[in-house]
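Enquirer: quick one: sequence and predicted model below, then my questions.
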Amino acid sequence: MDILLTLFLGKPLWLWLTFLALVLVLLVLDLGVLNKGDQEIGVARSLKLSAFYITLGVAFAGFVWWQIGAEAAGLYLTAFVVEKSLAMDNVFVIAMIFGFFAIPRKYQHRALFWGILGVIVLRGLMIGFGAALVQNYHWVLYIFAGFLVFTGIKMLFSGDNHEVDIGANPALKFLRRHLRVTDELHGHAFTVRQPDPKTGRIRRFATPLLMALIMVEIADVIFAVDSVPAVFAITSDPYIVFTSNIFAILGLRALYFALAAILHRFAYLKYALAVLLIFIGSKVFVADLMGLEKFPASISLGVTFAILGAGVAVSLWKTRGQPVHETLPGEPGDEHPARP
């Protein structure tokens, strides 16, 4: 049993295995019990599932407190809230991807479920690489911090245009050149065997559902370029960075179906996120100027809640009276249908 006490990235191996086992149980419960088979997830069900994941993610802070300490728990909560908030734009892009490929709601959950498996691996690799950089080259933190400040300032002055041209994406053009893709869906299948129109031979084709899944994974990598440095600017502990990231993403999948329909109500949250990124990046420099080893976790968490709370309050006030959209972006009935 001594192997379980072996340190891996600064924490006992059993801590990592406990978290991964919890994630595995949640994934099995999600697909095998709560959402078995192809079905549409309504707003009410989405909110209930999301509340469950958020509660579990917050409760995990208690486990972190018990095993690592109060300061670590505060850092985890801050990272969890920041990661959850930064995922807002990710929801919009995922909705646009599904709309572009005309993926019905009853198949979207399946794509998001398998997508989370890829996200866990990709985020794990990125966080492991980032942790190695920070451990060996501490000055990398200042690069992360400067990047966050630059990104926040850019967000403040970039306007409100959320229009995303999925068809012009270079990754999608590359995939279409190198993969055989069917013109229509084949149920919830990601691939299908059928005759090649050119040769008549039976070949394996990718379906639009697989293309959507790949594009969702690519979108997550792009968003991780912002979110992973943001969490490292909060804490350089790989365990807290990884667990907060994954818990936020697990809940995001559940919240997607409700959040995509009311995302327009959070129109001003973008500016709060921009200010939050500037704060997270600048506190790395402020801590050095004040001679602090670390910026106090309690103050960081309080400021984070204050910024995001103000952004949510202003958004809900400014957009009061606006109806909830019945369709997601790109679905039939949406005023901005996806390109064919």
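Expert: Perfect, thanks for sending it.

Enquirer: make it CA atoms for all contacts and neighbour counts henceforth
Expert: Noted.

Enquirer: Ile307 and Val275 touch, don't they?
Expert: Yes - using C-alpha atoms under 8 Å, Ile307 makes contact with Val275 at a distance of 7.4 Å.

Enquirer: and the two? Which one has more around it.
Expert: Counted by other C-alpha atoms under 10 Å, Ile307 and Val275 do not tie: Val275 has more neighbours, with 22 against 18.

Enquirer: go ahead and confirm the more buried one touches Gly152.
Expert: Yes - under the criterion of C-alpha under 8 Å, Val275 makes contact with Gly152 at 6.2 Å.

Enquirer: find residues that contact each of the two.
Expert: Shared contacts of Val275 and Gly152 (C-alpha atoms under 8 Å, 6 or more residues apart in numbering): none.

Enquirer: so where do the strands sit in the stretch 151-300 of the chain?
Expert: Using DSSP state E, counting those that start in this stretch, the strands of the stretch 151-300 of the chain run over 191-195, 202-206.

Enquirer: try this one next to it:
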Amino acid sequence: MSNEILFLSGFLIFILALLLLDLGVFNKKDSAVSLKQAGLMSVFIILLSLGFYIVLTYFGHQIHGIDSIERLQEVVAKHKHPIKIIPDNLEHSIMLYNKNLGLEFLTGYLVEYALSIDNIFVILLVFSGFGVAPRNYHRVLFWGIFGAIVMRFLFIFIGAALIQKFEWIMYVFGAFLIYTGVKMFIDRNKEDEIDPQHHPVVKFAQKHFKVHNQFVGNKFFVVIDGIKKMTPLFLVLIIVEFTDLIFAVDSIPAIFSITKDPYIVFFSNIFAIIGLRSMFFLLAGIVNKFRFLKIGLAALLTFIGLKMIFHHYLDDNGFTTSHSLIVIVSILFLSIATSLMFPEKKPHNIES
């Protein structure tokens, strides 16, 4: 247990350092994030994520303090890793375990990243619906990370405890993801809208708190006539957090189909969340060009749901983490490639 606490503490300190770096690089001036800044930070986070994958591939066994065949067998059985332990060869067994752990992280990271892209659509609608100035986008997204980390931590470790105690929950998660995937496919062409005046968060805040009626620079709170009031920017932050909470309900069960190890689920989630905050500024202007992405995400959720329901059958027939990774990458590649090959045709105005 001490190894797990130490590893998790070190990871959280590392993430805090990344956020401070992000704050120092992006938030020095009260200005919009440039494409160059967003690109550099996105590449940096992706490289760090791949570096963490390499760390897990060689030192993943250190998370749970695996130093014997008995301990390895205990961890593999608890988290249901699809590997075969060689009883008289600890070194080789650990190598297989670490390799699979790295693949689980990479696959979970990719799934979370892909599903979070859909989140960008909603955040863009929120920003435009509330009239948030582009120079304040980063401030809202940056502080939104902290709430997201806390919520994901609670969701993941509570979810892992429930799965350990009630394995049938996997079937519930699977059915829910299939339902979500089918619904996403049916609603793929539906136009989403944000009504600032009638949004539940806005109505609740106006009823229970003092809310200022206009933006005041990049401030979340302002004092007027001796009364402290929320600004619309703080309401936007709450809505972004609420949106992330809704998306977590889909994405976290999806990653539990890849790995039952809550630490790997948490690590992959956090790297994807941080990466997508910087990726937001790159994708914001072009995300609508991926016309088949919704179909790809719907297929992805459906596949993961089916995998959760039939996991015993798939495990017995040798369906490994590598196979999951191949299927997921193929779905995403096809949806993006077809979007670029067959862009949506816009009607031309014909002048008579």
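Expert: Okay, I see it. In this text, all values refer to a predicted model and were calculated from it rather than measured experimentally.

Enquirer: overall similarity of the pair, as a TM-score.
Expert: Scored against TM-score structural alignment, normalised by the length of the first structure, the superposed chains reach a TM-score of 0.86; 308 aligned residues with a C-alpha RMSD of 1.8 Å.

Enquirer: ok, back up a step: which of the strands of the stretch 151-300 of the first structure sits most buried?
Expert: Neighbour counts (mean count of other C-alpha atoms under 10 Å) averaged over each of the strands of the stretch 151-300 of the first structure peak at strand 202-206, with a mean of 16.

Enquirer: which residues touch that one?
Expert: 179-182, 190-196.

Enquirer: that one versus strand 191-195: what angle between them?
Expert: Angle, strand 202-206 of the first structure to strand 191-195, by axes from the mean of the first three to the mean of the last three C-alpha atoms, to 10 degrees: 140 degrees.

Enquirer: for the residue in the second structure that Lys173 of the first structure lines up against, give its distance to Asp187 of the second structure.
Expert: In the second structure, Lys173 of the first structure lines up with Lys203, judged by TM-score structural alignment. From Lys203 of the second structure over to Asp187 of the second structure the distance is 26 Å, taken as C-alpha to C-alpha, to the nearest Å.

Enquirer: centre-most residue in the second structure?
Expert: Closest residue to the average C-alpha location of the second structure: Glu112 at 4.0 Å, with C-alpha atoms, centre = their mean.

Enquirer: show me what it lines up with in the first structure.
Expert: Glu112 of the second structure maps onto Glu83 in the first structure, by TM-score structural alignment.

Enquirer: so what's that match up against?
Expert: Neighbouring residues of Glu83 of the first structure by C-alpha under 8 Å, 6+ apart: 227, 231, 244-245, 248.

Enquirer: let me have the residues you listed in CSV, extended by neighbour count.
Expert: CSV is the format used below for those (neighbours: other C-alpha atoms under 10 Å):
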residue, neighbour count
Ser227, 23
Val231, 28
Ser244, 26
Asn245, 27
Ala248, 23
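
Enquirer: residue range for stretch 280-296 of the second structure in the first structure?
Expert: The aligned range for stretch 280-296 of the second structure is 256-272, by TM-score structural alignment.

Enquirer: what does the matching stretch rub up against?
Expert: In contact with stretch 256-272 of the first structure (C-alpha under 8 Å, 6+ apart) are residues 41-44, 46-47, 88, 91-92, 95, 155-156, 160, 307-308, 310-312, 314-316, 319-320, 322, 324-329.

Enquirer: and the buried ones among the residues you listed, selectable in ChimeraX?
Expert: In ChimeraX, this line selects whichever of the contacts of stretch 256-272 of the first structure come out buried by 16 or more other C-alpha atoms under 10 Å:
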select :41,43,46,47,88,91,92,95,155,307,308,311,312,314,315,316,328,329
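
Enquirer: how many residues are close by the counterpart of Thr55 of the first structure in the second structure?
Expert: In the second structure, the residue matched to Thr55 of the first structure (TM-score structural alignment) is Leu47. When neighbours are counted by other C-alpha under 10 Å, Leu47 of the second structure registers 12.

Enquirer: the one 4 residues further on too?
Expert: When neighbours are defined as other C-alpha under 10 Å, Gly51 of the second structure has 12 of them.

Enquirer: okay, it and Thr57 of the second structure: tell me how far apart.
Expert: Here Gly51 of the second structure is placed at a distance of 10 Å from Thr57 of the second structure (C-alpha to C-alpha).

Enquirer: could you do Ser9 of the second structure as well?
Expert: Going from Ser9 of the second structure to Thr57 of the second structure by C-alpha to C-alpha gives 20 Å.

Enquirer: of these two, who's got more company?
Expert: The neighbour comparison of Ser9 of the second structure against Thr57 (other C-alpha under 10 Å) goes to Thr57, with 21 against 12.

Enquirer: surely the more buried one touches Asn98?
Expert: Yes - shown here, Thr57 of the second structure and Asn98 form a contact pair, counting by C-alpha under 8 Å, at 4.7 Å.

Enquirer: which one of the contacts of strand 202-206 of the first structure sits closest to Lys283 of the first structure?
Expert: Phe190 (44.8 Å; C-alpha to C-alpha).

Enquirer: that closest one maps to what in the second structure?
Expert: Under TM-score structural alignment, Phe190 of the first structure pairs with Phe220 in the second structure.
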